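J.: the following block contains a protein sequence and its predicted model.
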Amino acid sequence: MEVVDQIYNLRHNFIVIGLTGRTGSGCTTVADILKTENIQKLKSNYKEINSGIIDNNVRKNRIVHNFICKNWKPFTIIRASDVIFYYAFLKDFDIFVKCLEGTDIIPKEESKICPETISDISFKKLLDPVKDDYNTIRKIVVECENFLNNKNYEDVFEKEDVLEKIEQYRKLILHDIAEFRKNLDEILAKTVKKVIAKELQKWGNNIRKYNSITVEKMIDKKSPSCLAHKINQFIKMFRVSDKIKDKPTLIVIDALRNPYEILYFRERYSAFYTISVNTEEKIRQQKLFEKGYRLSEVQAIDEAEKGKHDFQDSYQLIDIDKCIELSDIHLTHNGIEISKNRDLINQIFTYVSLILHPGLIPPSPIERMMQIAFTAKLNSGCLSRQVGAAVTNQFYSVQAIGWNTVAEGQTPCSLRNLYDLCEQEDANAYSTYEKNDKKFSDYISVLVNAYNSNKALENLKGETLSYCFKDIYTTTTVQ
């Protein structure tokens, strides 16, 4: 048993889970379940062994229940929206108010005067009650930022000093910012700006590109992973504190909304898992209306989350569909409150158990088939979306597998080189349209010249300069 415990010890000491899903799908509900301290409060589909018909599902749930009761530890929730607000606190109060109004803060030479629903004076005066709290938190945020940027903070401070500072900053990230936002929401509820989801989306997009909630002159060198990088700094800081206190570091990020944030953590931690939370559209919208969102706000949020962007901007913007596609685990949320939602809790218990102890129970037939479909999609040469499928009979015996690909005789995008198209090499790999349409060809030339001008081709280090025809075609036809 000691040998087995040692094998799985790393998973028990460090796990990072990134939640993703459309706004209102239930990511926060899942996060609330994962942070529960008293596991006995949560009711799963567990049944006593002699309480009814016994089948393999009952046996699996029993194994999971027994395991989770002995090994459950609450997760710490880092909310991405609070991290976005952390960036907001790096700005002066006046700039924060301006950003909150929805007016873009851009370089003076590009600025435009925009009509506003509420005058500067009245809106600023309305926020006066939170000004002192803002400045108090801002002071701690600036200190925390300096602390995080000191890569040797473990060596600079004594163990007690490090622990004291980290606990102060932990409280800032997990409590103080959320409490400020709650008070702010109460004030904004008295205005036409009831919720600020749109502003948070805009700030998040700016952070991914400029490492700031405002538009800056220079793109940050960590783009498009600036937000993920900041979250990772918090994770590392918490891990230092937990090691001093001899505690495991179990983190949930609520929620990741850009595919490159998922890839950022996946490349860094073998113990990182992305969980997508999915619910019916009618349930999702109803939940948003109950939270005070207006129909126009829900529609604006949905439009931003579609992920149908100009490919040049896609690195920094929200793309929920792609995040769901990249997820390791998919949960179904039926909208029922936690205390009665045995199915959702059972799903969470099962997957947390398998993260802690891989192989604890075998997959269900549907999970087994989905794994085959997932593997099949890797055959696809499509750059925008890879899709796999497994066809079975009623007994889940595989009859066929398939994946999306180009028509017979054509070359998939992953094998085509943008540079070859520009130089008219490997002509058979490209369509007549790609080779002869002037607008399309001119745009390709602009792209290749841009790569040549900043030596990007050299930085590819032998990789193919593949491109998605659909993305470029959409860009050239919309312009």
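T.: Perfect, thanks for sending it.
J.: from now on I want contacts and neighbour counts done on CA atoms only, so please keep to that.
T.: Fine.
J.: residue boundaries of the strands in the stretch 151-300 of the chain?
T.: Using DSSP state E, counting those that start in this stretch, the strands of the stretch 151-300 of the chain run over residues 249-254, 272-278.
J.: what is the burial count for I318?
T.: 25 (other CA atoms under 10 Å).
J.: quick one, what contacts L288?
T.: Neighbouring residues of L288 by CA atoms under 8 Å, 6 or more residues apart in numbering: 24, 298.
J.: let's see it at 7 Å
T.: Counting by CA atoms under 7 Å, 6 or more residues apart in numbering, L288 makes contact with G24.
J.: quick one: the strands in the stretch 301-450 of the chain, in order.
T.: For the stretch 301-450 of the chain, the strands defined by DSSP E, counting those that start in this stretch cover 329-332, 388-392, 398-403.
J.: in the second one, what counts as buried?
T.: By neighbour count, with 16 or more other CA atoms under 10 Å as the criterion, the buried positions of strand 388-392 are 388-390.
J.: over to stretch 88-101?
T.: 88-91, 93, 96-97, 99-101.
J.: show me the two of the residues you listed that sit farthest apart.
T.: Farthest pair in those (CA to CA) is L90 and E101. Separation: 17.3 Å.
J.: just put the strands of the stretch 151-300 of the chain in CSV and tack on mean neighbour count and distance to K41.
T.: What follows is the strands of the stretch 151-300 of the chain, written out as CSV (neighbours: other CA atoms under 10 Å; distance: least, CA to CA, whole Å):
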stretch, mean neighbour count, distance to K41
strand 249-254, 24, 20
strand 272-278, 23, 22
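J.: second one coming, line it up with the first:
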Amino acid sequence: MAEQKFISELFLENNQFILVGLTGRTGSGCTTTANILESKEVCFPELNSLNNFYDGLDIRRYSIVRKFAEEHWENFYSIKVSDLISIYLLLLPTSKLDNFIHFCGINVTKKASTYLVKNGVLSKSLLKTKYINVIKQLLDHNAEIDFTDQKIQRSFIRILQLVRKFTRDLKQELNNLESGLYVSVYQSAGKSIRRIGKVDADYKIKDFIPSSVFHLPETINRVIKFIRKVKNGRAYIVIDAIRNPYEAKFFKDRYAAFHLVSINAPDEHRTRYLQKLHKFSAEQIKKIDDEESGKGESEYKHLTNPNVKKCIEISDIHLFNPKNEYDNNNVLKAQIAWYIALMQHPGLITPTSMERVMQVAYTVKLNSGCISRQVGAVVTDDDNSIKSVGWNDVAKGQIPCAMRSIDGLINDFQTETYSHYERNNENFRTKAGEFYERFKPVIQELNSFKGRNISYCFKDIHNSIDNKSNQVHTRALHAEENAFLQLVKYGGTGIVGGKLYTTASPCELCAKKAYQLGISEVIFIDPYPGITQDHIINIGTMSPKLVQFRGAIGKAYHRLYEQVIPIKDELDYMLK
């Protein structure tokens, strides 16, 4: 019995508390995933229901995790970010709510609040005296909430139930006012909260309050603490859905048990789903995608705007969600069984070959000296045997951008570090000097910048001279390109029929090179491949297949697949 207790305690942390944050583009399946996790009973699919989604040893791996997941399943409590944004909206005076809805719409002609009251959406039941204090305390992060108080617990649970219904009704009625208005209202509300800590139609012209970036995740965190208190510490919680990378970082920094999970659906499936079920036009879908990829215009857009593209990039686990059959979630359920079982019991199975190779690409990307984005790539044969690796960086013998500095460019004139063009072109040096002058007071005033190497991007400065966005002037080779060149540089076997793994997605130039080399599959993480698929890949008779990566990556790879103790020892202790 003592040995069994010892084993139980070793795995106790995993079994006691799991926190999952979902991210993904609108229509990819975050809400579907949250609903599955919320279910008290889940029937995980048999292998014959997965249309050969798993093959080889992955068939045995799935059989093991499926059995474990069914035996140890506990439903998650779902915190929907949209529900919490609803609370911010509910606390607005009617006139301000009207202004905000009209600000978000294009052709909203009716008075929004009158319409919503008439249709029973703006019910005041949430704002009754017994609820209002708890609601205000939730958003006031300086207020202490006594979650041990039974009355507050009952009120809190009732509030969350009422808000869930309110969000559902509001979504329908906003879209009745104008197609797609719900998405616009909640996206803008999120940006407003991150900028000024509340919802306001004039948020774009108000001064940015830096602490507001974490206002929404801190509200979510207060709900998490409440749930853990009510559940006596044992709780499985899913956040649906995280749209901003700084919000993801907030939870990564606070909870060892946190996993950011991206849900990725093929473009054509997701588009068809949004058009058929939500009646979105192609223009509306493009607008949503632009907003979610961080392209929205704002002075502090990298902090306040949604950036699902970046969230997917930093995700711990990537799930593939084919949506070609609307009610068929078997593939998604199978992956949920896989990773929830590993969260509960790390090391239950070994990684897939796809995970193993992508983990190498993920690791080698850290060698990159690019100051914009680090990318890793691996070339394998058709059996996933690694033949070369690469990362985006300057040619061997040159100094990486991260190791050069703007003050060195202006003052040092080192011939091995800075090019003849950088040292002598008058227009370039004028632009570089302007960048340097802007940074000097920042370096002097902020302690966090003291002693820092202030790097600069040659391409950005060069492009600013003639106001063009030209990718030709980058100093670095792409990761995929570098991996290809290693095969030539050091020799090796042919890779016709082999695979290319990349932590991003291949640009048109690298896709053409993969095509020419006879690569059969390009496995990528970033689901924003531009025109690569439509223009380069889907043509000809020997085109590579683009495959969305699925699996655990980075720290999660080790956290999920590294055994707490060797399986043999675990079984021995249990038998004793």
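T.: Noted; the coordinates are in hand. Nothing here was measured: the structure is a model prediction, and the numbers come from that model.
J.: just curious, which of the buried residues of stretch 88-101 of structure 1 is nearest to K171 of structure 1?
T.: Closest to K171 of structure 1, out of all of the buried residues of stretch 88-101 of structure 1 and judged by CA to CA, is F89, at 15.1 Å.
J.: show me which helix runs longest in structure 2.
T.: helix 150-177 (DSSP state H).
J.: does that helix pack against any helices or strands, and if so which?
T.: With contacts taken as 3 or more CA pairs under 7 Å, 6 or more residues apart in numbering; DSSP states H and E, helix 150-177 of structure 2 sits against helix 81-90, helix 181-196.
J.: now the angle from the first one to helix 150-177?
T.: Direction vectors for helix 81-90 of structure 2 and helix 150-177, defined by axes from the mean of the first three to the mean of the last three CA atoms, to 10 degrees, enclose an angle of 90 degrees.
J.: look up how far L317 of structure 1 lies from the aligned residue in structure 1 for L274 of structure 2.
T.: Using TM-score structural alignment, the equivalent of L274 of structure 2 in structure 1 is L288. Remark: distance between L288 of structure 1 and L317 of structure 1 (CA to CA, to the nearest Å) = 22 Å.
J.: swap in K308 of structure 1?
T.: Counting by CA to CA, the gap from K308 of structure 1 to L317 of structure 1 is 10 Å.
J.: out of the two, which sits in the busier spot?
T.: Using other CA under 10 Å, the more surrounded residue of K308 of structure 1 and L317 is L317, with 26 against 14.
J.: quick check, central residue of structure 2?
T.: By CA atoms, centre = their mean, structure 2 has its centre lying nearest to C311, at 2.3 Å.
J.: surely it and Y246 touch.
T.: No: taking contacts as CA atoms under 7 Å, C311 of structure 2 lies outside contact range of Y246: 8.8 Å.
J.: what do we get in structure 1 for I237 of structure 2?
T.: So, by TM-score structural alignment, I237 of structure 2 is matched to I251.
J.: which other helices and strands contact the helix or strand containing L571 of structure 2?
T.: Take DSSP states H and E as the rule and L571 of structure 2 turns out to sit in helix 567-575. Using 3+ CA pairs under 7 Å, 6+ apart, the elements in contact with helix 567-575 of structure 2 are helix 2-10.
J.: compute the inter-axis angle for the helix it packs on and helix 567-575.
T.: Relative orientation of helix 2-10 of structure 2 and helix 567-575, computed by the same axes, to 10 degrees: 130 degrees.
J.: what about the helix or strand following helix 2-10 of structure 2, how far off from structure 1?
T.: For helix 2-10 of structure 2, the following helix or strand on the C-terminal side (DSSP H and E) is helix 12-16. Taking mean CA distance after the TM-score superposition for structure 1, the mean distance separating helix 12-16 of structure 2 from the aligned residues in structure 1 is 1.1 Å.
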